[in-house]
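>>> I'll drop the sequence and a predicted model, then ask my questions.
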Amino acid sequence: MNNERVPRPWTAICQLDDIVPNTGVCALVNGEQVAVFHVNDGNANAAVYAIENYDPGSQAAVLSRGLIGSLGERVVVASPIYKHHFDLRTGECLESPSYSVGAFDTRVEDGHVWVAV
């Protein structure tokens, strides 16, 4: 059994400055809606996360519009409809793991946000 991770192509989404800190945007990548979040702790420590935008609980593409926060050590987004919390690193739904979504690799290079979908 081969456990090697299949490399995914990187897609430029936007400038990091185009995403207001501690909010998300939705990008269409290869026909798939991706929620991209710019998380900043106020000390110039910015991180970018990307998960699927579709919320299985509400059956709506709304996760990019959710509220960012933390639960313990986890950085999460709360779905704007039923308030399920999704871990931005893994896509895991904390209230109902069966509602978990995919998470994607991200990077910021020369001020551009890139996502591997």
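Looks like it arrived, so ask away.
>>> C-alpha from now on. contacts and neighbour counts both.
Fine.
>>> what about Tyr99, how many residues nearby?
Residues within reach of Tyr99, counting by other C-alpha atoms under 10 Å, total 16.
>>> ok, it - contacts?
55-57, 92-93 (C-alpha atoms under 8 Å, 6 or more residues apart in numbering).
>>> hmm, 7 Å instead?
Residues in contact with Tyr99 (C-alpha atoms under 7 Å, 6 or more residues apart in numbering) are 56-57, 93.
>>> nearest to Val20, of those residues?
Ranked by distance to Val20 (C-alpha to C-alpha), the contacts of Tyr99 are led by Cys93 at 24.0 Å.
>>> how close does the closest one sit to Asn53?
Note on Cys93: its distance to Asn53, by C-alpha to C-alpha, to the nearest Å, is 13 Å.
>>> structure B:
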Amino acid sequence: MSPSFSPVCTVDQILPNTGVAALVKGRHVAVFRIGDDRFHAIDNVDPRSGASVLARGLVGNLGERVVVASPLYKNHFDLSTGECLEAPEQSVRAHAVQVQDGRVYVALD
């Protein structure tokens, strides 16, 4: 495993189709578990409000895209890319995720 990956939590600490918030190297990150074995990470700060809330958003699909809806302004963020579908200029960063030995790791690179 690359040294740039930081441990966040165990797999079991994220219920399927929900997210958790984590602080990774000083950055607020939202880590999502889709189904039993797919994981995504994006910045947790909603760019429109400045609040760290994206991990609390509703996870779903818009067409083929897996998204989270911000709990404040309902903008949809693609979990693979961080793109804000309604306002691309408000997109967030997506981060690499690895699962190893039942633990979830996130890299900010």
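Everything's here; your move. Note that this is a predicted model, so its numbers are computed, not measured.
>>> ok so, going back, who has more neighbours, Cys93 and Asn53 of structure 1?
Neighbours per residue (other C-alpha under 10 Å) separate Cys93 of structure 1 from Asn53, with Asn53 holding more: 26 against 23.
>>> quick one: what's aligned to the more buried one in structure 2?
Taking TM-score structural alignment, Asn53 of structure 1 has Asn44 as its aligned residue in structure 2.
>>> shouldn't that match be in contact with Ala30?
Yes - look at Asn44 of structure 2 against Ala30 with C-alpha atoms under 7 Å: they come within range, at 4.6 Å.
>>> what touches both of those two?
Common contacts of Asn44 of structure 2 and Ala30 (C-alpha under 7 Å, 6+ apart): 21, 54-55.
>>> now the strands for structure 1?
10-15, 23-29, 32-40, 46-52, 54-55, 60-61, 67-71, 74-78, 85-87, 103-109, 112-116 (DSSP state E).
>>> right, so of those strands, which gets closest to Pro97 of structure 1?
Comparing those by their distance to Pro97 of structure 1 (C-alpha to C-alpha), the top pick is strand 85-87, with 9.3 Å.
>>> report the aligned residue range of structure 2 for that closest one.
Matched against structure 2 by TM-score structural alignment, strand 85-87 of structure 1 falls on residues 76-78.
>>> center of structure 1 - which residue?
Nearest to the mean C-alpha position of structure 1, counting by C-alpha atoms, centre = their mean, stands Ala50 at 2.7 Å.
>>> ok, it - contacts?
34-37, 88, 103-106.
>>> Val92 of structure 2 too?
By C-alpha under 7 Å, 6+ apart, Val92 of structure 2 lies in contact with 42-43, 82-83.
>>> burial check on the aligned residue in structure 2 for Cys14 of structure 1, number of neighbours?
Matched to structure 2 by TM-score structural alignment, Cys14 of structure 1 sits across from Cys9. For Cys9 of structure 2, the count of nearby residues is 17 (other C-alpha under 10 Å).
>>> tell me the contacts of Cys9 of structure 2?
Residues counted as contacts of Cys9 of structure 2 (C-alpha under 7 Å, 6+ apart) are 103-104.
>>> ok, now how distant is it from Tyr105 of structure 2?
Applying C-alpha to C-alpha, the value for Cys9 of structure 2 to Tyr105 of structure 2 is 8 Å.
>>> nothing else from me, thank you.
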